[in-house]
Each structure stands twice: as C-alpha cells, then as structure tokens.
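Enquirer: Sequence and predicted structure below; questions after.
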Amino acid sequence: MRAPGVASSYPTLAPWQVNLAMRTMGQKLSDSISISDVASMCRLSFCYFVRAFTNTVGIAPYAWFVQQRILSAKALLSETPMPLAQVALECGFSDQAHFTKAFAKASGMTPAKWRRLAKTLEPNGSIGSQTPICNLVNWSGQAHSSPPTMQQAQLDRGQVAQTPFR
C-alpha cells in the first residue's frame, strides 16, 4: 500500500483518455499517426502516455494501432477481392512488403494465405461447423486468433489430411 500523495509506479489513463486515444488512432488507420500528438491530446508527456496506455490497455499504443490496422486488413481480405497491394494502402501500410511483414508477424501467416483459408469458410461462416467467422476477424479489438491451418480445415470437413512430401 502506498502512502497518500505518493505517485504510483504504474500509471494508468483515465477512461476519457483511453477513449480519446483509441478513437483518435482508430480514425486514422489509413494515415500515419504521431503518438506524441495523441499524448498531447490526452494532456500527457510522450513517455508517461506510453507507460500509462500500456498499463491500462495491456499493449503499447503503436502496437495497438498496428493491431487495429491488421484487423481492418482482415475485414477487407475476407469481404472484398481487393488486391493485396490495395489492401495494404487502404490500411495505412507504405507498401505490400511492409503489410505482408506486419501481417505475418501478427497472424503467423501471410495475408494471401490467410485470405485463401478465410475463403474455405462455408456460407454460414464456419469451416465444417467448427470455426465461426468471428475467430477470423475479431471486431472487438481484443487479441485475435488466426484461421485454422489447411490441415485443420480438412479434418473439420471430415477429409483425410495429406502431408506433402517435399
């Protein structure tokens, strides 16, 4: 227990600051963003804002911003036939290579592979009847799961999974 008047070593944001920061970053997914500007809008220094945002949300502000871009990209990949380069630009990535690298780091697979697996979904939004589409595109902004592997999709459909010999 800390003494009255002593600042906590784990700063957090007030609810209005969290809402303002997330709303500001969420509205600028296709643009570049300055975390310093967001910190200023919240009336905090850059360093304090980054620490407080991380303590409050559980992820650093720029990492949260990139995560939102990836979620936006997943929605475009699953709902449109848009080329990957265009998806990259729509979601604020400088080019397709940067997009692919960030997407693969966040999802464990490339956007093209993710799209192919997402297309294996049946019209009711599932693979077989096991995986709802909300597992592929998480609209809540929480940690998201990747689509199942091709082998898992085949098993869900009752098909025999074949291991490639390469």
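Expert: Yep, it's here.
Enquirer: Please count neighbours and contacts with C-alpha atoms only from this point.
Expert: OK.
Enquirer: what helix or strand is Phe53 on?
Expert: According to DSSP states H and E, Phe53 maps onto helix 46-57.
Enquirer: Next one for the comparison:
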Amino acid sequence: MEKDGTSLAAFSTDASCGPTETAATLIEDVRRGLVRDPAAARAAAVRLVTLLTLSGAAEGTRGGLAPWQKRRVDRHLRRSLHRPLRLEELAEQAALSVSHFARAFKDSFGTTPHSYITGLRLQRAQRLMLTTGEPLSQIALACGLANQAHLSKLFRRWFGETPSAWRRRNLTAQAVTPTTVSSPRTPS
C-alpha cells in the first residue's frame, strides 16, 4: 500500500494479497477521485498498479503461514484489537516460534504484524466514527490505542488528515451517498 492519498477501500483477506485493497475498490477510488481530488485519484492508481504487480509475483512464492494458521491469527487479531497484543501471543496461535512466526506472517500478509494490527485498529476506528456518536477518545480506547492523541497521530500518518476532519467529511458524504471505510496505507 502506498503512503500518499486517501482511499475509500476495504481490506481484503484474500490469501494471495493479505491486507490489501481490492482492485475493484481502487478503480472506483480512481473514478471518484478524478472528480473530487486528482491527487487522491493518482495515489489510488499507483496503489492499483502496485496491487496488480504484487499479486502476480506472490502467486509463485512458498513459505508463510498455512491457511488454517492465517485464518486463526487473523480471527484472533480482530477479536483482540481492544487490548494490547504481543507477538508471543500471536505466534502461539499459529504454534510457531516468535521469529519464525514474524517471517511467516510477513510472507502471508505482506506486512509486519505491527503494521497489520495498526491497520486493523484504524479500520475499526473509521467504522466506529461512522456508526457511533462516541467521542474520539472513547473510539481510540475501544480500538486498543493509548488515547485520542495516539489515534490522531496514527490516523494522520496513514490517511493524511485528522480523525475529526475525516469523520466530518465522510459523515457529510454519507448523507449524500454511502461510502466504504478507508483502508489504511502503510506509512514509510
């Protein structure tokens, strides 16, 4: 995933691409961005090219987590986002040593466990911002983040805008047309 631009794409848990955006969603982002924000459209187009390039290269790779391990770890992560997660705990879910798990996780999901967890937490925060009236401080805690400042710092790094600005923009846009939750990008 690229650092620049904001996307309105959802995570895909497809075995070949891990926590990446779907091609159809990225195409929609490009189309929508051409009208609203050409810079965001360009960023979505770059992510689309990256997705298509990486998905072809990943098909011939070996290693990584077995499908049952990947499902089990992902399910555990999604259930436990509200609290601190340790690498040892995740490795235990896959019945692997910590070092082997970290390498296999990156091979399977395309990113480090820390980055993947951060992306899931931000995705949950976005969903809560759109579906509840909770203050950002409560949303941050519900997503396993230390406080509102932590949420704001990560959100700005991944999406290029503050959570309150994103919430305002998307609640306004949602009143006009339904939108999907943005997929976080990996900061560089």
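Expert: The structure has been received and is ready for your questions. Worth saying up front: this structure is predicted, and the values here are computed from it rather than measured.
Enquirer: What does the superposition give as a TM-score?
Expert: Once the chains are laid over each other, their TM-score by TM-score structural alignment, normalised by the length of the first structure reads 0.69; 125 aligned residues with a CA RMSD of 1.9 Å.
Enquirer: re earlier: run through who's touching the helix holding Phe53 of the first structure.
Expert: 10-13, 18, 35-36, 39-40, 42, 59-61 (CA atoms under 8 Å, 6 or more residues apart in numbering).
Enquirer: With respect to Glu122 of the first structure, which of those is nearest?
Expert: Ile59 (33.6 Å; CA to CA).
Enquirer: For that closest one, list the residues it contacts.
Expert: With CA under 8 Å, 6+ apart, Ile59 of the first structure has these contacts: Phe53.
Enquirer: What count of nearby residues applies to the aligned residue in the second structure for Phe46 of the first structure?
Expert: When the second structure is aligned by TM-score structural alignment, Phe46 of the first structure is paired with Val98. Neighbours of Val98 of the second structure under the rule other CA atoms under 10 Å: 16.
Enquirer: all strands of the second structure, in order?
Expert: With DSSP state E as the criterion, the second structure has strands at 11-12, 20-21.
Enquirer: what's the closest of these to Pro163 of the second structure?
Expert: strand 11-12 (18.8 Å).
Enquirer: Tell me how far the residue positioned nearest the centre of the second structure lies from Pro38 of the second structure.
Expert: The centre of the second structure sits closest to Gly119, judged by CA atoms, centre = their mean, with a distance of 3.5 Å. Going from Gly119 of the second structure to Pro38 of the second structure by CA to CA, to the nearest Å gives 24 Å.
Enquirer: same question, Arg124 of the second structure
Expert: Taken as CA to CA, the span from Arg124 of the second structure to Pro38 of the second structure is 27 Å.
Enquirer: In terms of neighbours, single out the busier of the two.
Expert: Arg124 (20 against 15).
Enquirer: Assess the claim that the more buried one and Leu141 are in contact.
Expert: No: with contact defined as CA atoms under 8 Å, Arg124 of the second structure does not count as touching Leu141 (11.3 Å).
Enquirer: Show me which residues of stretch 70-79 of the second structure are buried.
Expert: 70, 73-74, 77 (16 or more other CA atoms under 10 Å).
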